[in-house]
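> Next one to model:
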Amino acid sequence: MKCPFCGEEDTRVIDSRPADEGSSIRRRRQCDKCRKRFTTYEKVEAIPLVVIKKDMTREPYDRSKIERGVFRSCHKRPVSVSKMNAMIDKIEADIFNREAKEVTSNYIGELVMNHLEELDAVAYVRFASIYREFKDVDTFMEELKKILDK
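Have a look, this model is predicted:
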């Protein structure tokens, strides 16, 4: 592993331990040349997943797109980053547990909405307004009525 500080090729593992509930390994390393320490994570490489978008184009799965949508929806809401990340981990687990090589963006969007609805109603409505492309106030009000009826 190359040192991120000096670029030296030789580094030593000082400590290893499980991370992310056993789904990855956290390694503490030290550079033999500059003696600085840094952390690396090893994760099992997942099956490459392709997302089929609404216009039928295909692109590689990108977790950061889900993160951006969730973080924007939860902006200025009483939802901790750890809760958001835990929710995103669950969504990602649902996606990969299907063991399919392709998944529709619609499926991902519905998963996000289902989890957001449980997490925070306002964040859910924010996400739904973009995802479902509300055209007018009436459509927005219909979605709000669904939440209020529950």
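> okay, CA-based contacts and neighbour counts for the rest of this
Fine.
> Off-centre distance for stretch 101-118?
From the chain centre to the centre of stretch 101-118 is a distance of 12 Å (Cα atoms, centre = their mean, to the nearest Å).
> Tell me the buried residues in it?
102-103, 105, 108-109, 111-113, 115-117 (16 or more other Cα atoms under 10 Å).
> and the two most separated of these?
102 and 117 (25.2 Å; Cα to Cα).
> now the other sequence, so there's something to compare against:
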Amino acid sequence: MHCPFCKCTDTIVKDSRPTEDGAAIRRRRQCPECDARFTTFERVQMRELKVIKRDGTKEVFSYDKLHKSLSIALRKREISDETLDKLINSISRELEKTGESEFSTTVVGEYVMKALAQTDPVGYVRYASVYRDFSKPEDFNRFIEDELKHVLEQDKTPAK
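Okay, here's the model as predicted:
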């Protein structure tokens, strides 16, 4: 593993442990050249997932891009890094379980919306405001009245 600070190729693993959900290995590393410490994650990848963008181009599904967009939606919310990692792992596992290897950005967005709705309603609305391109305050009201209310009511329905 290359050091992200000085690019040294010989980093030392100081600590390894599985993440809480067991979907990844967290490794704490140190660079012998610059003494910097950093964390890496090792995850199982069943197949290479690709995302088909609106313009038709394809790119490899990026855990980091998803992490960044969810971090923005959940900024200043009481969501731990571990919960965020679990959320992203759950989304990528759901995509892998479909058996498909290519997904439109719309499909990925719907999986994200479903996961966020179950995790944090405020983050769900924030993500939706960008994903659904809200342009006026009424868009928020309509979304909250229609979709968020429906999602929250489903959570209250007792399981059969």
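> now what about the TM-score between them?
The TM-score (TM-score structural alignment, normalised by the length of the first structure) is 0.72; 143 aligned residues with a Cα RMSD of 3.4 Å.
> As JSON lines, the buried residues of stretch 101-118 of the first structure with distance to residue 88 of the first structure would be great.
Listed next are those as JSON lines, based on distance: Cα to Cα, whole Å:
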{"residue": "102", "distance to residue 88 of the first structure": "19"}
{"residue": "103", "distance to residue 88 of the first structure": "16"}
{"residue": "105", "distance to residue 88 of the first structure": "15"}
{"residue": "108", "distance to residue 88 of the first structure": "11"}
{"residue": "109", "distance to residue 88 of the first structure": "12"}
{"residue": "111", "distance to residue 88 of the first structure": "10"}
{"residue": "112", "distance to residue 88 of the first structure": "8"}
{"residue": "113", "distance to residue 88 of the first structure": "11"}
{"residue": "115", "distance to residue 88 of the first structure": "9"}
{"residue": "116", "distance to residue 88 of the first structure": "10"}
{"residue": "117", "distance to residue 88 of the first structure": "13"}
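> Closest to residue 68 of the first structure out of those?
Distances from residue 68 of the first structure to those, taken by Cα to Cα, are shortest for residue 112, at 11.6 Å.
> Show me what the closest one aligns to in the second structure.
By TM-score structural alignment, residue 112 of the first structure lines up with residue 112 in the second structure.
> And that match, how close does it get to residue 133 of the second structure?
Using Cα to Cα, to the nearest Å, residue 112 of the second structure is found at 15 Å from residue 133 of the second structure.
> Repeat that for residue 106 of the second structure.
According to Cα to Cα, residue 106 of the second structure stands 13 Å off from residue 133 of the second structure.
> Residue 89 of the second structure now?
25 Å.
> same check, this time on residue 6 of the second structure
According to Cα to Cα, residue 6 of the second structure and residue 133 of the second structure sit 40 Å apart.
> can you check residue 53 of the second structure too?
In terms of Cα to Cα, residue 53 of the second structure sits 16 Å off from residue 133 of the second structure.
> for residue 86 of the second structure, same thing?
Taking Cα to Cα, one finds residue 86 of the second structure at 26 Å from residue 133 of the second structure.
> Which one's more surrounded, these two?
For residue 86 of the second structure versus residue 133, neighbours defined as other Cα atoms under 10 Å are more numerous around residue 86 (18 against 10).
> got the residue ranges for the strands in the second structure?
Under the criterion DSSP state E, strands of the second structure are mapped to 12-18, 24-30, 37-43, 50-52, 58-60, 102-104.
> so where's the longest helix in the second structure?
Using DSSP state H to define each element, the second structure has its longest helix at helix 81-97.
> what angle separates it from strand 24-30?
Helix 81-97 of the second structure runs at 130 degrees relative to strand 24-30, counting by axes from the mean of the first three to the mean of the last three Cα atoms, to 10 degrees.
> by contact count, what packs against helix 81-97 of the second structure?
Using 3 or more Cα pairs under 8 Å, 6 or more residues apart in numbering; DSSP states H and E, the elements in contact with helix 81-97 of the second structure are helix 63-73, helix 105-119.
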